[in-house]
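> Show me how the following folds:
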Amino acid sequence: MASITNELAAILTTVRRPGDFFASGLIELLAPQLEVDGVGQIALPLLPTQAKQLVAAAERAPFGRGQQTLVDTAVRRTWQIGPNQVRIQGRGWARTLSAILTCVCDGLGVAEPVQAEFYKLLLYDEGSFFASHRDTEKAPGMFATLVVVLPSASTGGELLVRHKDREVRLDLHGPDPSEVAFAAFYADCVHEVLPITSGFRLALIYNLLRPGPGRRPEPPSYANQQAQLAALLQAWSADLSLSNVDAPEKLIFPLEHAYTPAELGFGALKGADAAAAAVLKAAAQAADCDLHLALISVQESGSAEYTGYTSSYRRWSEPDEDEFEEIEVLDRYIALSTWQRPDGQPSVLGEIPVGDDELCPPDALDDLEPDEEHFHEATGNEGASFERTYRRAALVLWPRQRFFAVLCQAGLAVTLPYLADLTERWLSSGEDHTSLLWREAHELCGHMISSWHGQERYPAREKAPSHATEMLILLIQLMDKTRLEAFLATIAAGSGLFAEGDNDAIVQALGLLRPRLAAALSQQIVAGNAATSLMVCGNLLARLAASGGPGRGGDLRGAATALIEALPGDPQHAPAQGPWWQDRSVKSRFVLDLLEALCRIDPQLAEHAVGHMLTWPQTYKLDAVLVPAMRDLNRSTIAREPAVAPLRDACLAHLRTRIAKPLAPPHDWSRASVLPCQCRHCADLSRFLADPERRAWAFKAVEAERSHVEQTIQRAHCDVDVSTDRRGRPYTLVCTKNQASYDRRAKQRSKDLEDVIHLGGGDHS
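Presented below is the predicted three-dimensional model:
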């Protein structure tokens, strides 16, 4: 089906003439001066009194049968007044009639000049009708009839028009007295007027003529193209139903004319665009496809070069954009938006990306003139660049059965609310899993799960629930265990598809599955994500253990073993740094979650994990990770578990060793003087630090040298306060010694003493 895009475009490009066998509408009325012999000036809207006067001045309208003209109220019951008795004047009416003819010509697909010849004035009273018939040629060059219904109050009287195997029902009531309703149809159409049920209808009848020699206009017929398109779309739909066929999910036919978002609509299409839309609409309906109108936006960016010549007088001026030239397109993004349906109803679709294989033809967007284009000068290490945007309207269609697949291309921001609505309606209906609503939700879930990778971006960095929680909650409400299993397997595939805030929903979902299946999925989720989302997996394991295990008693040892196997160890052999959103660092809360989970699942696994952490102190730092974890763990019921004792002992030994170190304030002004820099200014700083007599040092130097010395003080954590004396030039960096090292150690000792007590090591005050 790779050629479908070319085939569809080739067929549609032969459809150049818009129009149909009928045209109708409403238009603003610039009221005519209407005068009838024997009645006088006619007021509009028509008054009942004048309607009766018109009846008195009229005659029964006849109809033709072969060469005869007959009057038979069983076939036609209405009143007519001939053109020689009617005068229609006023410049306003000429403009109104001209506007009507423009609409009619567009609707009938007539490009040649058309004349409207007034034929008669018809008055329909209650019970009036006209049975099914065809109009005869009433004047040379006549090809169609135009009916203009002037403002008058009536009900009923719909106009039925048939052409070949099609029929339309036109309501010619103008809801507003300032508007006039009209309808036109080709002369070979069979038509009838249904009975007027109340009131009066006043209508002007015109013969539409094409003057001069030549063939008369006929309704455009694209029956062959419509049949070809329908067959093509049916074959495409059948191929898409086969999962092993590589066919485009949707077809996009860009239109010729430009349309703004405000004017985009099927009724506003022009020329060949309107013709293509009409034919494609009929073919799509026959092939059970959905047709939409949308705007394509193409955004491109890339490298450029400056081609202008800089003269001395322009040296400091900004270059013009026409002095740049594109070199290469580096990034291109195409998307559809501003969706319009043929019936005018709102669409749930949002922005949907476009694949190059979906354009009809594939080069449809080549050689377009950009709507916006901007060039940017080179800055720093970046060369000159450009950005530009193209916009085109397009007809978009897909098989109706593939709607959910297309909907998923709009992303989770669209599909999740849609699924939530389906779920809510199913729950409210009280129906079971055989209902249409549930089956639609089940199908949509399948498409969402299969496309989930790539939609959920960087959730592992978040603690709040991600889209995964919304999906799980909806699946739980639907009690769709098949999709639950599939979605949990998708999460298990890794790439950080869930956040810590999703763990409650995952635990709840696993609880609905069979214990053995839930245990296996738990292990897969941990094994698939621990390398990139260690904290999240530790928290999940702790929640599962606290809940009693997955699936009401499922074994968590597999998941626990997978997490232990993923524990980081030797920092020299740590994996390369991953994407910025992946957090592989070890934090105290992870140790707390891990030990609480392992002590509940299997104490031997807890012993193994503790031994691993004590083996790699550079990864599991005592002060940053283990001591805070043990302090929090001491509040837990597992604090006295034998498996945890070696970790507590190691923390206590570390704290007591530091507490035992002598602590006294400095007795003179000498301070630690080993510095990372040996330049002459830093050598002066080192001598100042080592001097037991000097408390302050004034360093008068230019800004760069002052800044360098200040940075050395910061990097070496020197016991020095700095300030800048701005009197004179250059300024002076004033360095004053303090006892920050002693203060830090005193504060640390106080905290160490508190930690020893919290860890159960006794009072060392």
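
> make it CA atoms for all contacts and neighbour counts henceforth
Noted.

> Which other helices and strands does the helix or strand hosting Pro417 contact?
In this structure, Pro417 is located in helix 412-429 according to DSSP states H and E. In terms of contacts (3 or more C-alpha pairs under 8 Å, 6 or more residues apart in numbering; DSSP states H and E), helix 412-429 is packed against helix 403-408, helix 436-450, helix 467-478.

> Touching, Ala545 and Leu595? I think so.
No: look at Ala545 against Leu595 with C-alpha atoms under 8 Å: they stay out of range, at 10.8 Å.

> Those two - which one has more neighbours?
Taking other C-alpha atoms under 10 Å, Ala545 and Leu595 do not tie; Leu595 has more neighbours (28 against 23).

> Okay, strands next: where are they in the stretch 501-650 of the chain?
Counting by DSSP state E, counting those that start in this stretch, the stretch 501-650 of the chain has no strands at all.

> next one: the stretch 1-150 of the chain
Counting by DSSP E, counting those that start in this stretch, the stretch 1-150 of the chain has these strands, from start to end: 22-28, 33-36, 40-41, 59-60, 63-65, 68-70, 76-77, 79-81, 86-89, 115-124, 129-133, 142-150.

> For Val396, which of these is the nearest?
Across the strands of the stretch 1-150 of the chain, the minimum distance to Val396, taken as C-alpha to C-alpha, is reached by strand 22-28, at 25.1 Å.

> how about this one, so we can line them up?
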Amino acid sequence: MLTRKNLSRSTTADPAVPVIRRIQQLLASAGTPGTFATRHTAGIDDIYFDVVDVGAVQLPLSHRTAQKLCDVARPARYGLREKTLLDPRVRDTWEIGKRQIKLDTRHWQRTLDPKLDLIARDLGLPDGVKLRAELHNLLVYGPGQFFAPHQDSEKADGMIGSLVVLLPSDSKGGALAIEHHDEKVSYRGSPNQLVLVAFYADCRHEVRPVASGYRAALTFNLFLDVAERRSERTTAPPVDALFDLVRDYFATQRPARGPLWPSSPAPERLVYLLDHEYTQKGLAWRALKNGDAVRASLLREVADRLDCEVVLALADVHETWSCEDDWGDDGRRRRGWYARYDGDEEDGDDGDEDYTLIELCNSDVELRHWVATSNKRVQAISDEVMDDEICFTKPSVDLEPFKSEHEGYTGNAGNTVDRWYHRAAVLLWPRVRTFAIRAKASPAWGIQEIAKALARRKAEVAKQRIGEMLPFWNSVAPREKAPGLADQILHVAHAIDDAQLATALVEPLRIEQMMPKMATRWGNLLARYGLTWCAQVFERWTSRDERHYDHEPRTTWLVLLPALSALLCTHGGEDAVELVRRIVRGQWMWLNARLDAWIKPPLSSHSLKTIEGASRPLVGLLAAAALADDRDLQSTIVARLAPERGYPIVGALAVLRAGAPHGAAMLGLGPLHDDCARTLTELVATPPRAPGDWSIMTQLGCKCELCARLGRFLRAANEQQFEWPLAKDRRAHVHGMITSYELPVTHVTRRTGSPYTLVLTKTQALFTRDATERATWMRDLAWLRENAKTPRRVRAQRK
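Got it, this is the predicted structure:
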């Protein structure tokens, strides 16, 4: 059972812009002209209809006629999202389709038309709007039959509600209970007259179990006459007050929220969440329901006065709440806030949600399916909606979620529940901010618009647009996934002919986005802004704090660096050569820092794979250095890779293999080739491990007394097993060292005595590894000798 506790917090309980609360209060005070459900009556003789294979249905409905109707009916199904299901535990009733019903429409319409006018008034529809009712089916409920709480789907465009015509009978029970937000009403049939119940389609409703007799009802879908135009209501509070508030809202800077959250620009848009639910088919300005229509009309008038854009949109709301499990100390369910519709029915459960909502932890809103005031769909601007841009008169928590997921207590998180709602909203924003709002949602679109302005020689317009984007540019541009964005930014940075604006435009780009095909762009930028400007851009990209940044994109890009460098040197002259030289040196500093971390002991198999994977980026740097005639940098890199200076032999060999297609001479790899050959010759010359030699010469980085004792055991040639009484935390440290260094030693705890005994055993893998390693040395040495006889070179000339 869902209950609520301390629900004072909402998405605008502590708004960053206080004026939005006054906007919310003013909209809430706008008089709701109608209700969500209404009831009218008509005479028995006001409707005549026949049913196939039954004939004319006489009213009041007799048991015999009801049984005949059940004989020609079928069990009623129900919809669940995209499915149509048959489950008597949810819906237990008989249904007769409209094709089996012959209604005397002319006679019935004389009664129905004036009733529809009254219903339209009761539901708060504007003057002049006409309702139209289309027959849907005939439902017959026998003793014990019911329909569980549900919500009707909008079956066609323009449908806004349902009309249920309860036929007179002597049945008992079977009340139609209707709920919207926290309001509930219940209607029953009559023994001697028609009862007409109309309600909006987004209302949850149910048919209570029939106690005795038969309950029958004709159901109709209610539509708005699309030929009618919505008239404006005059019962709303003065528009002037709302005009002043909305104007202040868009002019007020967001206040600071502490030292880490300084004040920020005024909000870009106002989002008002409507009270009623709407589907994509039913969302239209002319189809808004009672209070929604009044408040939307107010906002439209304010938008016109303030020169604002205004649209309708579907709003998908996701909220995460902290909660408590709704179980008492005795293990039984607690009763919650929710009660049944009226007191003459036995209380029952309302679903199976056994938690109490405590506090709203997080919420987000996605806006889609935008509808302009012309009722035409317009392109949605997909962007995050900030909490201080949202107001409402009904919080989402008061609505029925279409999906709910309860996550109980876990080791790292509290008890939470996620709830999703389908809502609708009115959006408005100053028309002068349309470009900034769209550019924030789609940086690629913004850059394209600026490029178009430059192509039309409207440089001042382009500069103004750039100025509108700069406050959010660094936060949104890195998230843009549109292809070709970086190339377009470089084009605009050159065309704008303003070094300061160009710097701001390229700032959020990453160096990995600079592809070889952009070499011409950089040639143009060099010619316009000079070597210093271009070099500083690359330096800032390289030195950006990236402690949590995956290195793989950068190392992948370094493989492409020679292609970019070659094209840049070809088209950019001596300044381009110097720019390449500075880029390569900056990238070597970046990669060298990572090499230091990768070769730090213990060298695991994963570390060695990472070091081997660095071979192609290293060759990329060496090749780019060759293009820039930077032999000093080549010598520095090659010296760093020497096994004699501690670089792993597998990594040095991987560089030699990756560089072979280029030629050792071009890359300056001759000294590394010789160093590897000497190292492997010495290794191959060492005696193989003797049988029974259990020594492991791995040097442990830790200098504690436990690792000192472990090291003595590892180096002992005649000691295969060691039994070591150790406390739990000390055993854990030894376990960790053996695992991290991937030693061929098993570690098993014998759980007897105090403390337990750690049993270390050297395995046969020690001999297998040595044999495999020696075979690898011999193969690698043979490859080096063969490679030295037939060196390969690839010309790398710069024109």
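
> Got a TM-score for the two of them?
Laid over one another, the chains give 0.55 as their TM-score (TM-score structural alignment, normalised by the length of structure 1), with 533 aligned residues with a C-alpha RMSD of 5.8 Å.

> Let me have the helices and strands packed on helix 412-429 of structure 1 in JSON lines, adding mean neighbour count as columns.
Output for those, formatted as JSON lines (neighbours: other C-alpha atoms under 10 Å):
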{"stretch": "helix 403-408", "mean neighbour count": "20"}
{"stretch": "helix 436-450", "mean neighbour count": "19"}
{"stretch": "helix 467-478", "mean neighbour count": "20"}
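
> contacting residues around Ala439 of structure 2?
Ala439 of structure 2 makes contact with 445-447, 469, according to C-alpha atoms under 8 Å, 6 or more residues apart in numbering.

> try Leu229 of structure 1
Residues in contact with Leu229 of structure 1, defined by C-alpha under 8 Å, 6+ apart, are 8, 11, 280, 283-284.

> and it, what element?
Element membership of Leu229 of structure 1 [criterion: DSSP H and E] is helix 223-240.

> next one: Ala181 of structure 1
For Ala181 of structure 1, the element it lies in under DSSP H and E is strand 179-186.

> what span of structure 2 lines up against the helix or strand following that strand?
Next in sequence after strand 179-186 of structure 1, counting helices and strands by DSSP H and E, comes strand 190-193. Under TM-score structural alignment, strand 190-193 of structure 1 has no counterpart anywhere in structure 2.

> Against which helices or strands is strand 190-193 of structure 1 packed?
If you count contacts as 3+ C-alpha pairs under 8 Å, 6+ apart, strand 190-193 of structure 1 packs onto strand 129-133, strand 159-163.

> which of the contacts of Ala439 of structure 2 sit farthest apart?
Trp445 and Met469 (11.5 Å).

> one step back: I'd like to know which of the contacts of Leu229 of structure 1 is nearest to Gln226 of structure 1.
Comparing these against Gln226 of structure 1 with C-alpha to C-alpha picks out Ala283 as the nearest, at 5.3 Å.

> wait, what's in contact with that closest one?
Residues near Ala283 of structure 1 by C-alpha under 8 Å, 6+ apart: 226-227, 229-230, 233.

> Equivalent analysis for Asp602 of structure 1, please.
If you count contacts by C-alpha under 8 Å, 6+ apart, Asp602 of structure 1 has them with Arg557.

> could you redo the last one with a cut-off of 10 Å?
Residues touching Asp602 of structure 1, when contacts are defined by C-alpha atoms under 10 Å, 6 or more residues apart in numbering, comprise 556-557, 560-561, 643.

> how about TSV for the contacts of Ala283 of structure 1, with distance to Gly40 of structure 1 added?
Listed next are the contacts of Ala283 of structure 1 as TSV, based on distance: C-alpha to C-alpha, whole Å:
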residue	distance to Gly40 of structure 1
Gln226	52
Ala227	55
Leu229	56
Ala230	57
Leu233	60
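
> Which one of these is nearest to Gly511 of structure 1?
For Gly511 of structure 1, the closest of the contacts of Ala283 of structure 1 turns out to be Leu233, at 45.0 Å, with distances computed as C-alpha to C-alpha.

> ok, back up a step: which one of the contacts of Ala439 of structure 2 is nearest Ala413 of structure 2?
Distances from Ala413 of structure 2 to these, taken as C-alpha to C-alpha, are shortest for Met469 (38.4 Å).

> If anything else comes up later, I'll come back, but that's it for now.
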